[in-house]
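[1] quick one: sequence plus predicted model below, questions after.
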Amino acid sequence: MEYVVAAVILLVVLVAGAVGLMVPRMRRRELPPQAGGGTTTLERPTEDEIPPLVVPAEADEGLPPLIEEPPVLETERKPELDQPEPTAGRLVRLRARLARSQTVLGRGLLSVLSRDHLDEDAWEEIEDSLISADVGVEATQALVERLRERVRVLGTRTVAEVRAQLAEELTAALEPDMDRTLRTEPHEGRPAVVLVVGVNGAGKTTTCGKIGRVLIADGRSVLFGAADTFRAAAAEQLATWGERVGAETVRGPEGGDPASVAFDAVKRGIDTGIDTVLIDTAGRLQNKVGLMDELGKVKRVVEKHGPVDETLLILDATTGQNGLEQARVFTEVVDVTGVVLTKLDGTAKGGIVIAVQRKLGIPVKLVGLGEGPDDLAPFEPGAFVEALLGSDS
């Protein structure tokens, strides 16, 4: 009986071992698992078992390539720079801007002077016209006195003759022999420095940009110094003017020290070999002592690099005789060397040119005759008078 039990146990062990050897081989042929998870293990097929991939010829049509070429990036285009108009003859080309001034200083005077007889009322009318045009009382009296003497000596004349003599007197009153040259020639190892000053609202920053265009049109290289750090938009505005003509702008933090910005601008001009540095200062009222003292500081700091070549005062032609007081105070603080008259277009106040020069002995060097970027012209007395008087007819 014991032998039978042992034989059964041995038989069971042998069967279990055979089953254990067969199970792994069966697992390799399992079907993919049912949905719900798990991992499928498949034997790697041989190369002979992989069928070739057959793609119909028409399937290639209209399909993108399997490997796309990288897109070609266009290089950023540099903005085209403006080409400022040449300064020669600008005043002649812009004579139409003085059309309204002709009514007072031109046609009005001609119509009176061409009368057969000039009595005291006529001469008073001439005086009133000149004073209304901001020529100034003293300058008007001197001009009228010379005209009366010419009429007394020469008698009645044609309109053409009257016009020619009036043109001579007005040109003489503008002192054509004054030096109106802009001192913008660079020095040995450093640029020329032009300081631009004026009161608020005179168009100072815009005019500074236009002066830069005038210099560039004449072949100068220019750098702007945005020393007006108190007006938020001033530096941005000046930088825009510079970008249009390819000029660099040195600027500082808003509310920063204007003198420091001006100093850095001149230093940058020295380092880069620029011909002319234009420094735009903050607008100031001539009766604010503290602000005027600060303007004096700007000039003193800049002069550590060398003397300032030009200090241009921007005057609004429509301010009339008040502009004379502005010019006087600015001259005491920073020694103004020249005047730029703006907003002469559409105004009958062209006589302020005569008043400024007679009262202060400061030459008007540039005049603004419009809002266009090139509507700033070198002042030429003869051409200015011709524009005021209009045609001979």
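    Yes, it's here. Because the structure is predicted, anything quoted here is derived from the model rather than measured.

[2] only C-alpha atoms for contact and neighbour calcs from this point on.
    Fine.

[3] list the buried residues in stretch 374-383.
    For stretch 374-383, a neighbour-count test (16 or more other Cα atoms under 10 Å) marks 374-382 as buried.

[4] meant to ask about stretch 230-244, not that
    Result for stretch 230-244 [16+ other Cα under 10 Å]: buried residues 230, 234-235, 238-242, 244.

[5] want to compare, so here's the second one:
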Amino acid sequence: MTDSFWAYVGIAVAVLLVVGGVVLGLLRGRAQGPEPGPEAPQVPGTPGPADADLAPDGAIGTIEHPGEVVDTEPDTTAPPSAPEAAPGVEAPEAPAGRLRRLRARLARSNSSLGRGLLALLAGGRLDEAAWEEVEDTLLAADLGVQASTELVEALRTRVAVEGSTDEAAVRGMLREELLRLVDPSMDRSLADERVDGRPSCILVVGVNGTGKTTTVGKLARVLVAEDKDVVLGAADTFRAAAADQLETWGGRVGVPTVRSDREGADPASVAFDAVAAAAEMEADVVVVDTAGRLQNKVGLMDELGKVKRVIEKRSPVDEVLLVLDATTGQNGLRQAEVFAEVVGITGIVLTKLDGTAKGGIVVAVQRALGVPVKLVGLGEGPDDLAPFDPEAFVDAIVD
């Protein structure tokens, strides 16, 4: 072989050695990974062969800072977010706020009574004719004969003893004597708490046209504002729209209504079902609406007694609220007496008290029945029903 042949063989071997070295270097570099550099991207939370580590609980995590381990598994121990209010459900105004707002309305509706009394008493001419005029003013305010006579006698005695007709002094005397007649010692609380592991039961009754179903809907708002779980019973099955109306009121504040789909259904059966449903739902209180009825209709009053008796087969009736229209004045007292005989009234709801200056009906109805006024309605708004506050009521008259 020539010298040139061996020269070509040597060159070929050298080329093979160089290529083999390059390939071997590339393979070793791929196995070891690239050297970290400033341009190497890092994805937080992505473990790799170079940075995999065990978290204290054994889970695989990434060490992003010395001594800090971030779990790659989702955190299931975080507290759940607060539940959102159901769409379309309203938050009723708290009773405390209602009292402040309604006091101003009471003052306007009874302003003529307060002004008239103060003008007479502080006029400096308290002769017999003046005292008769004071009594006439009280009678016109529906205070009632007996209560008016008592108030006049008490004021005459105090004025004679204290010898003062100063307006501030007379105002103080009038306030004290009126408050005594309204009687702040009466228990005006509602039976709205669970009793012996069952919901309390409130039966609402009244004559036609007093706004009874509306009052039940507003009462549900009062109870919801006090954080009560409420169920409504639509036992007025004779007025076509009564159940729909009550269901609408309840739906606005997320309160269920138990009703019959059949017009003219037995109201006692619906009332019974409402009480049973409230027990199953573990509600705090069930409020049963009944059909309005005239007190002189014996058959209807007997039916109302039946509704109460049927409810009592399932649960005691803890409260019977009579809804009265304050504008009817003394005419409403006979209604109240008949209802009390049939179902045993425990409290009065006076509606439309803003439409009259005859605030004395509060005293008259309490005396006639021996039960307190517990709620008053002073407007058409959904939150215009409020617990009755004797001191706020009297202050609204004399201030």
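    All right, it came through fine. The structure displayed is predicted, hence computed values, not measured ones.

[6] TM-score for these two?
    The TM-score (TM-score structural alignment, normalised by the length of structure 1) is 0.78; 314 aligned residues with a Cα RMSD of 1.3 Å.

[7] hmm, back to that, closest one to R157 of structure 1 out of the buried residues of stretch 230-244 of structure 1, please.
    Distances from R157 of structure 1 to these, taken as Cα to Cα, are shortest for W241 (50.6 Å).

[8] A helix includes the closest one, no?
    Yes - according to DSSP: H, G, I helix; E, B strand; the rest coil, W241 of structure 1 belongs to a helix.

[9] my guess is it meets I211, correct?
    No - counting by Cα atoms under 8 Å, I211 is not a contact partner of W241 of structure 1; they are 10.3 Å apart.

[10] so which bit of structure 1 is the longest helix seen in structure 2 matched to?
    The longest helix of structure 2 (DSSP state H) is helix 3-32. Alignment note (TM-score structural alignment): helix 3-32 of structure 2 is unmatched in structure 1.

[11] over to stretch 348-356 of structure 2?
    By TM-score structural alignment, stretch 348-356 of structure 2 lines up with residues 339-347 in structure 1.

[12] work out the gap between that stretch and the centre of the chain.
    With Cα atoms, centre = their mean, to the nearest Å as the basis, stretch 339-347 of structure 1 stands 19 Å off its chain's centre.

[13] which residue in structure 2 aligns with L223 of structure 1?
    So, by TM-score structural alignment, L223 of structure 1 is matched to V231.

[14] now do the strands in structure 2.
    In structure 2, the strands defined using DSSP state E lie at 52-54, 60-65, 68-71, 200-206, 230-235, 257-258, 285-290, 319-325, 347-351, 373-377, 385-387.

[15] ok, V376 of structure 2 - contacts?
    349-353, 385-388 (Cα atoms under 8 Å, 6 or more residues apart in numbering).

[16] tell me the two of the residues you listed that are most distant?
    By the measure Cα to Cα, K352 and P387 form the most distant pair in the contacts of V376 of structure 2, at 14.2 Å.

[17] aligned counterpart of Q102 of structure 1 in structure 2, please.
    Match for Q102 of structure 1 (TM-score structural alignment): N110.

[18] what about its match, neighbour count?
    25 (other Cα atoms under 10 Å).

[19] that one - nearest residue in space that isn't next to it in sequence?
    A357 (4.4 Å; Cα to Cα, 6 or more residues apart in numbering).

[20] wouldn't the one you found be in contact with A140 here?
    No - contact criterion Cα under 8 Å: A357 of structure 2 and A140 do not qualify, at 9.1 Å.

[21] what ranges do the helices span in structure 1?
    Using DSSP H, the helices found in structure 1 span residues 2-27, 90-93, 99-101, 109-113, 120-132, 137-154, 159-173, 204-217, 232-245, 258-272, 289-302, 322-334, 352-360, 381-389.

[22] how about the ones you listed, which one is nearest V308 of structure 1?
    Per Cα to Cα, nearest to V308 of structure 1 of the helices of structure 1: helix 289-302, 7.4 Å.

[23] tell me, what residue is most central in structure 1?
    Residue closest to the average C-alpha location in structure 1 (Cα atoms, centre = their mean): W241, at 1.3 Å.

[24] map that one onto structure 2.
    In structure 2, W241 of structure 1 lands on W249 (TM-score structural alignment).

[25] touching, that match and G217? I think so.
    Yes - between W249 of structure 2 and G217 there is a contact at 5.1 Å, judged by Cα under 8 Å.

[26] mutual contacts of those two, please.
    In contact with both W249 of structure 2 and G217: no residue, using Cα under 8 Å, 6+ apart.

[27] show me what contacts G320 of structure 1?
    With Cα under 8 Å, 6+ apart, G320 of structure 1 has these contacts: 134, 349, 352.

[28] what do we get in structure 2 for it?
    With TM-score structural alignment as the criterion, G320 of structure 1 matches G329.

[29] repeat for S260 of structure 1
    By TM-score structural alignment, S260 of structure 1 lines up with S269.
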